[in-house]
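Engineer: show me how the following folds:
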Amino acid sequence: MDKYTELRAELATLTTEASNPALDDLAAMSTLDLVSAMNQEDLKVPLAIGTAVSTIANIIDQLVLRMRQGGRLIYVGAGTPGRLGVLDASECPPTFGTDPGLVVGVIAGGDSALKNAIENIEDSASAGSRDIAAFDLNGHDTVVGISASGRTPYVLGAIETAKASGALTVGFACNARSPLGNLAELRLEIEVGPEFLTGSTRLKAGTTQKMVLNMISTLAMVRLGKTYRNLMVDLQAGNDKLRARSERTVIRATGADPRAASAALDSVDGSVKAAILVLLTGLSPAQAASALERRAGFLQEALKDSQPSL
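Structural biologist: Now for the predicted structure:
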């Protein structure tokens, strides 16, 4: 059996490659029916993710243990999964004030693949191995391999190399019993059924990946003290919108008026956490910065340490 015959036989067994008989003639449907049908398919995604919440929670807990010891979170994928990994990683610095090297997205083909499909690179396990080896991984790092099929050679090569380095590896696929799940230390397989457009895994599979990556990065940051209540208190105010959001966040956390919130932010070089601490405790800006440093940035703990003056 040649490799293409073998590949065709393998793809025929994948849920992500199956066809939905209820949608076998899209052109015959009205636009309203098409929109309704696609919406009904999309509704299956959060329900499918709901079956994996315990697994996702375990992944987050293990990730956080490693990040507290200086570890990084690295997503690796090809095509849509790779783009989604880069997207999630790129949002962490402005949202949580993280170093760009803490959460990283690796896509087969590099940055040019973000805008242009480079399909053949996903077939190279050696390229995946080479790209992930460049990170000089250690046992504190976590590498999440993302592949709708769960069989992408580029991702398998990356995970094999990451695993050999001692990093925690997660195999995130949308097919059960996948080669990726079998290879990684932690298996995350969420099946969402045939795609609206047969084989187009940028649809439900992509939505699943986007939602789960949001969970992993956001909830890891909650556990790392990057939030207060449900507020973004480590955001980086790099534009007018984010500066206004910083002020609103301080107001919500403290009840201060806009003028006081703005003045507090100015006094601490825009640090939302420090501004909240100054307003709620009466600490000076320098004292607030020291209190946060002692508590590794955990605002809740810094507040407990400080006697409120209000």
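Engineer: only C-alpha atoms from now on, for both contacts and neighbour counts.
Structural biologist: Noted.
Engineer: distance of residue 99 from residue 197?
Structural biologist: In this view, residue 99 and residue 197 are 39 Å apart by Cα to Cα, to the nearest Å.
Engineer: of those two, which one has the most company?
Structural biologist: The neighbour count for residue 99 versus residue 197, taken as other Cα atoms under 10 Å, is higher for residue 197 (18 against 11).
Engineer: for the spatially most central residue of the chain, give me its contacts.
Structural biologist: For the chain, the residue nearest the mean C-alpha position is residue 213 (3.0 Å; Cα atoms, centre = their mean). By Cα atoms under 8 Å, 6 or more residues apart in numbering, residue 213 lies in contact with 85, 88.
Engineer: let's go with 7 Å and repeat that
Structural biologist: residue 88 (Cα atoms under 7 Å, 6 or more residues apart in numbering).
Engineer: what's the helix or strand for it?
Structural biologist: Using DSSP states H and E, residue 213 sits in helix 204-223.
Engineer: next structured bit after that helix?
Structural biologist: strand 227-228.
Engineer: for that next one, give me every contacting residue.
Structural biologist: Strand 227-228 is contacted from outside by 233, 234, 299, 300, using Cα under 7 Å, 6+ apart.
Engineer: how about 8 Å then?
Structural biologist: By Cα under 8 Å, 6+ apart, strand 227-228 touches 96, 221, 233, 234, 299, 300.
Engineer: for stretch 244-256, same thing?
Structural biologist: Stretch 244-256 is contacted from outside by 231-233, 235, 237, 257-258, 261-262, 265, 270, 272, 275-276, 279-280, using Cα under 8 Å, 6+ apart.
Engineer: among those, which ones are in helices?
Structural biologist: Among those, the members found in helices (DSSP state H) are 258, 261, 262, 265, 272, 275, 276, 279, 280.
Engineer: which one of those residues is nearest residue 207?
Structural biologist: Using Cα to Cα, residue 272 is the member of these that lies nearest residue 207, at 31.9 Å.
Engineer: who's in contact with residue 186?
Structural biologist: With contact set as Cα under 8 Å, 6+ apart, residue 186 has these partners: 59, 168, 169, 170, 171.
Engineer: most neighbours out of the residues you listed, which is it?
Structural biologist: For these, the largest neighbour count, defined by other Cα under 10 Å, is 27 neighbours, found at residue 169.
Engineer: and that one, what helix or strand is that in?
Structural biologist: strand 168-173.
Engineer: just checking, next helix/strand downstream of that strand?
Structural biologist: Sequence-wise, the next helix or strand downstream of strand 168-173 (DSSP H and E) is helix 179-183.
Engineer: could you also give me the structure for this next sequence, so I can compare it with the first?
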Amino acid sequence: MTGPGPDAAGAESGQPALKPVVHVTSPTEARNPRTTDIDRVSTLDVLRLINDEDRQVAEAVRAALPQVASAVDLAVEALRRGRRVHYVGAGTSGRLGVLDAAELPPTFAVPPEWFVTHAAGGPAALLRAIEGAEDDEEAGHQEIADSVTAGDVVVGLAASGRTPYVAGALRSARERGAATVLVTANPDAPLSAEVDVFVAVDTGPEVVAGSTRMKAGTGQKLVLNAFSTAVMIRLGRTYSNLMVDLVATNAKLRGRMLDILGEATGLDEPTCAAALTEAGGELKTALVAVLGDVEPGRARAALADSGGHVHAALAQLGRP
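Structural biologist: Down below sits the predicted model:
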């Protein structure tokens, strides 16, 4: 609810004008009855109280998994059609979206343009708070208007479920024919009726009232981890529970690539290294070549025909 605008009398008297006030109605803003004495207990007990609250987050996410699954299916379909997934958020929510998107290319070798991030206040807001950025609905609307096309999926991240910047972005996305998702900690979020998929992670009152970087932020992080990883799995970016589409950009990842090929095939490291070299450093190609007992070129073609799914490529090669 918005309070009174600038105080005309104050302005005439030379006093600073009052800025608009908003009272947010959300469980995250309520006072937590379990932590009212948190400033009067020992350091260890402070940490125990925080941990006790954190333990509730995973169950809250679990209750929202059917809705997360719907969001995953939307994203998979969009990416298969050459469209994109967008994360939109302000403050902690915006930073979490950027973090999730940034980690996907090296982990799953996805093109960086598949997941696009929009944070209120721009790149500078990732390092420090930008006053008023989250309240700019028009900025969110314009940000999406400039980058979203029909068939994209736009995921709004807002602990309160009412952040103006996110609201503007989601409304703009709908106008352009994009599918919309809202991830929030407020089951009664005002924006729930305006999106295609409503993911409410009911994490309840925070340890410190209103500090949504805590449980609400943890809930968003868990949802994003599950969402993007499930999208990658459905797109064939893993074989079993092994990430076979990673990009070996450093020594650790080169070692991991050898370990994964060895784990999947049972071959020793020198043999795996030779198979990777023959496959041009492409782990998935080497894997299909070894398991399918074919040359890398044929393995690469089978993967292309199967949409990158290792199991489907092996079945095509007669090696189910």
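Engineer: superposed, what's their TM-score?
Structural biologist: With the length set by TM-score structural alignment, normalised by the length of the first structure, the two chains reach a TM-score of 0.94; 304 aligned residues with a Cα RMSD of 1.4 Å.
Engineer: what range in the first structure does stretch 179-193 of the second structure sit on?
Structural biologist: Using TM-score structural alignment, stretch 179-193 of the second structure corresponds to residues 168-182 of the first structure.
Engineer: list the buried residues in the matching stretch.
Structural biologist: 168-176, 178-181 (16 or more other Cα atoms under 10 Å).
Engineer: got the contact list for it?
Structural biologist: The contact list for stretch 168-182 of the first structure, computed with Cα under 8 Å, 6+ apart, reads 14-16, 59, 63, 139-151, 155-156, 159, 162-163, 183-192, 205.
Engineer: start and end of that stretch, how far apart?
Structural biologist: End-to-end span of stretch 168-182 of the first structure (Cα to Cα): 14 Å.
Engineer: repeat for stretch 280-299 of the second structure
Structural biologist: One end of stretch 280-299 of the second structure sits 12 Å from the other (Cα to Cα).
Engineer: average offset of the strand holding residue 169 of the first structure relative to the second structure?
Structural biologist: For strand 168-173 of the first structure, the mean deviation from the second structure after alignment is 0.8 Å (mean Cα distance after the TM-score superposition for the first structure).
Engineer: report the distance from that strand to the chain centre.
Structural biologist: Centroid separation for strand 168-173 of the first structure versus its chain: 13 Å, with Cα atoms, centre = their mean, to the nearest Å.
Engineer: what of stretch 217-226 of the second structure?
Structural biologist: 7 Å.
Engineer: go on, stretch 67-75 of the first structure?
Structural biologist: 13 Å.
Engineer: what residues in the second structure pair up with it?
Structural biologist: Across the second structure, the stretch matching stretch 67-75 of the first structure (TM-score structural alignment) is residues 79-87.
Engineer: any buried residues in stretch 222-233 of the second structure, and which?
Structural biologist: So stretch 222-233 of the second structure, judged by 16+ other Cα under 10 Å, has buried residues 223, 224, 226, 227, 228, 229, 230, 231, 232, 233.
Engineer: so what's the alignment partner in the second structure of residue 151 of the first structure up against?
Structural biologist: By TM-score structural alignment, residue 151 of the first structure lines up with residue 162 in the second structure. Contact partners of residue 162 of the second structure, counting by Cα under 8 Å, 6+ apart, are 189, 190, 191.
Engineer: now do the SS call for residue 162 of the second structure.
Structural biologist: Residue 162 of the second structure carries the three-state label coil when classified by DSSP: H, G, I helix; E, B strand; the rest coil.
Engineer: ok, it to residue 138 of the second structure distance?
Structural biologist: 14 Å.
Engineer: now do residue 276 of the second structure
Structural biologist: 50 Å.
Engineer: between the two, which is the more surrounded one?
Structural biologist: Ranked by neighbour count (other Cα under 10 Å), residue 276 of the second structure and residue 138 place residue 276 first, with 23 against 15.
Engineer: chain neighbours aside, what residue packs nearest to the more buried one?
Structural biologist: Closest residue to residue 276 of the second structure apart from its sequence neighbours, by Cα to Cα, 6 or more residues apart in numbering: residue 286 at 5.5 Å.
Engineer: so which residues of the stretch 51-200 of the first structure form helices?
Structural biologist: Along the stretch 51-200 of the first structure, counting by DSSP state H, counting those that start in this stretch, helices occupy 53-67, 80-96, 125-133, 153-164, 179-183.
Engineer: trace residue 255 of the first structure over to the second structure, please.
Structural biologist: Using TM-score structural alignment, the equivalent of residue 255 of the first structure in the second structure is residue 266.
Engineer: re the thing from before, which of the contacts of residue 186 of the first structure sits closest to residue 42 of the first structure?
Structural biologist: In terms of Cα to Cα, no member of the contacts of residue 186 of the first structure lies closer to residue 42 of the first structure than residue 171, at 22.7 Å.
Engineer: which of the contacts of residue 186 of the first structure sits closest to residue 119 of the first structure?
Structural biologist: residue 171 (20.7 Å).
Engineer: any idea what sits nearest the closest one, other than its immediate chain neighbours?
Structural biologist: Leaving aside its sequence neighbours, residue 171 of the first structure sits nearest to residue 181 (Cα to Cα, 6+ apart; 4.7 Å).
Engineer: and the one you found, how far is that from residue 72 of the first structure?
Structural biologist: As judged by Cα to Cα, residue 181 of the first structure and residue 72 of the first structure stand 21 Å apart.
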